[in-house]
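Engineer: got a structure for you, letters missing:
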């Protein structure tokens, strides 16, 4: 076990709240829900973090005080069938930062298992280390979808997860990536980060046929794999319609808990639908991508704040307002 050094922990990944009350690092969230996880009492949030080790337990051999580490935020049981088979992200007894009822890492110090703390390469900053968490989602999605040098990729949604999925797909060798969104600014960011083409769409489901034509024109070839990083009826409908026969659609976002989508036509074209939940065994690869320069996450960090009461409130307001905010970073 280890404790992270006070004032040197980096944390990011704010929830889009519009009304919050703050008391030090405890936040009152009234009606926050993600799938079947529901906040029912005040809790500390935060799950994207890195820091410097202050103390280690007697059995810790690979790390020492002073080491800079990126932190994987989920502690699985290692006893259930999922864990024994290596799919520990599906562990039913997972204790995951900021997932009710487990408190998160938005604090001056945390205690965490040593085998979930990954030493940062010398040329990787604490900020980049904290970004390993969202990047892991994209890496896990690319592994599930078997992205490679011959895979042409469509991404629905140019939010933070869509962008890290795009960066991961490129690192896995995808030769052409088209990204779709409703927002001009997000699309411009995606283009600046390396998207081969962008397509602006609407929220109107009646527009799907025409938008699929635009997507095919932008891709200039068949869509092998589509990542739906939004998870709405319309985005999934577009994904299923745009993907080639025999292709794959990977559902990453969870915008809707239930969807009505054209599965029968997709099944008739043998389009495989796969899902992901968090990630597994991704931190070493994420750190290697960052060390080697194959992925640069620094442009995704758009705002930085300290950890005073005033700065915390301002950070949450910035995140809630949207605008040009992608990732909002706390420096503790």
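Structural biologist: Received it, and whenever you're ready, just let me know what you need. From a predicted model like this one, the values you see are computed outputs, not experimental measurements.

Engineer: from here on, contacts and neighbour counts on C-alpha atoms
Structural biologist: Fine.

Engineer: The residue lying farthest from the centre of the chain: what secondary structure?
Structural biologist: Relative to the mean C-alpha coordinate of the chain, counting by C-alpha atoms, centre = their mean, the farthest residue is residue 58 (33.3 Å). Following DSSP: H, G, I helix; E, B strand; the rest coil, the label given to residue 58 is coil.

Engineer: Check it against this one:
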């Protein structure tokens, strides 16, 4: 019998189970084995468990937001040492195809994302990756902050593609982790004002603390009336709501930009193409930004983005099965939950 590890295993629809003796991923000569210290619980994980997103089939080890400590190094690897604190880029690729060579390895047909489409992720205690998938975690940042670098990388990739951010008025739909990152990134990229929209007061209050200039509870305020006469240059959809996508197209000013980020898994048409053409809108998306990891780390180090405040709950491995299954059932929600391995 080979080596084993602790893991939270997605074994059946709507449920994960704790395992103490799950097989450890193999370590090849060109790879590094990382002992996971923190793993973020992403809404994508929850949507996979419930069957809303068909990225993989159980049994599966989820978790694409990860940080940890190097435990073992393959014999052909140089430049890294056992014990180093690292952030894991979960996107695996061949390194030589057209997309890899133009810096878009997330589109590599031979690759995928650890924990989502490709192989064992951070819900397991150990992960093996190529050295090119690792970034050093600065000493002043916690492992929980390290796990937040993956969602920061994706949102940063979207904002980095917006050409008219400087001096713009921005609206962000959704005060979840992505929306809270978007408001900070918009300000870091030169936005004049940012308005945050959600149906929950608590995350809206957190949004104000993190730099939003205005917040709107759309369950109590008609958005069309609220934004009447306001020139909103950039609108970000980070809620995963079909209705919010339509609202973005209505709220944004002519010649503006709409960032589509949230996934809803509903398979419902939500893009009014005539509206886009008539208003001459620019549409921006992003699922990964392979070339921007270092920039994201520097933004957090420099105090431009606060990821620590977004982590509103930290749980240990022993309690994670209960907590994640409750999240699947829609109970005990928090802005962001991160699992910490002891």
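Structural biologist: Alright, I've got the coordinates. Small disclaimer: the values here were computed from a predicted structure and weren't measured.

Engineer: Counterpart of residue 65 of structure 2 over in structure 1?
Structural biologist: Aligned by TM-score structural alignment, residue 65 of structure 2 pairs with residue 48 of structure 1.

Engineer: One more: residue 157 of structure 2?
Structural biologist: Aligned partner of residue 157 of structure 2 by TM-score structural alignment: residue 140.

Engineer: which element is that match on?
Structural biologist: helix 132-145 (DSSP states H and E).

Engineer: Quick check: buried residues in that helix?
Structural biologist: 132-143, 145 (16 or more other C-alpha atoms under 10 Å).

Engineer: cool, stretch 322-333 of structure 2 as well?
Structural biologist: So, applying 16+ other C-alpha under 10 Å, buried residues of stretch 322-333 of structure 2: 323-325, 327-328.

Engineer: same thing with stretch 50-67 of structure 1?
Structural biologist: For stretch 50-67 of structure 1, by 16+ other C-alpha under 10 Å, it's 50-56, 63-64, 67.

Engineer: Repeat that for stretch 30-47 of structure 1.
Structural biologist: 39, 42-47.

Engineer: do the same with stretch 253-271 of structure 1
Structural biologist: 253, 261, 266, 269, 271.

Engineer: ditto for stretch 65-82 of structure 1
Structural biologist: Neighbour-count burial for stretch 65-82 of structure 1 flags 67-76, 78, 82 (criterion: 16+ other C-alpha under 10 Å).

Engineer: Reformat these as JSON lines; add secondary structure.
Structural biologist: Formatted as JSON lines, the buried residues of stretch 65-82 of structure 1 follow (three-state DSSP):
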{"residue": "67", "secondary structure": "coil"}
{"residue": "68", "secondary structure": "strand"}
{"residue": "69", "secondary structure": "strand"}
{"residue": "70", "secondary structure": "strand"}
{"residue": "71", "secondary structure": "strand"}
{"residue": "72", "secondary structure": "coil"}
{"residue": "73", "secondary structure": "coil"}
{"residue": "74", "secondary structure": "strand"}
{"residue": "75", "secondary structure": "strand"}
{"residue": "76", "secondary structure": "coil"}
{"residue": "78", "secondary structure": "coil"}
{"residue": "82", "secondary structure": "helix"}
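
Engineer: just those now: which is nearest residue 189 of structure 1?
Structural biologist: Nearest to residue 189 of structure 1 out of the buried residues of stretch 65-82 of structure 1 is residue 70 (C-alpha to C-alpha; 25.7 Å).

Engineer: Can you find the partner of the closest one in structure 2?
Structural biologist: Match for residue 70 of structure 1 (TM-score structural alignment): residue 87.

Engineer: Confirm for me that its match is in contact with residue 68.
Structural biologist: Yes - with contact defined as C-alpha atoms under 8 Å, residue 87 of structure 2 counts as touching residue 68 (6.6 Å).
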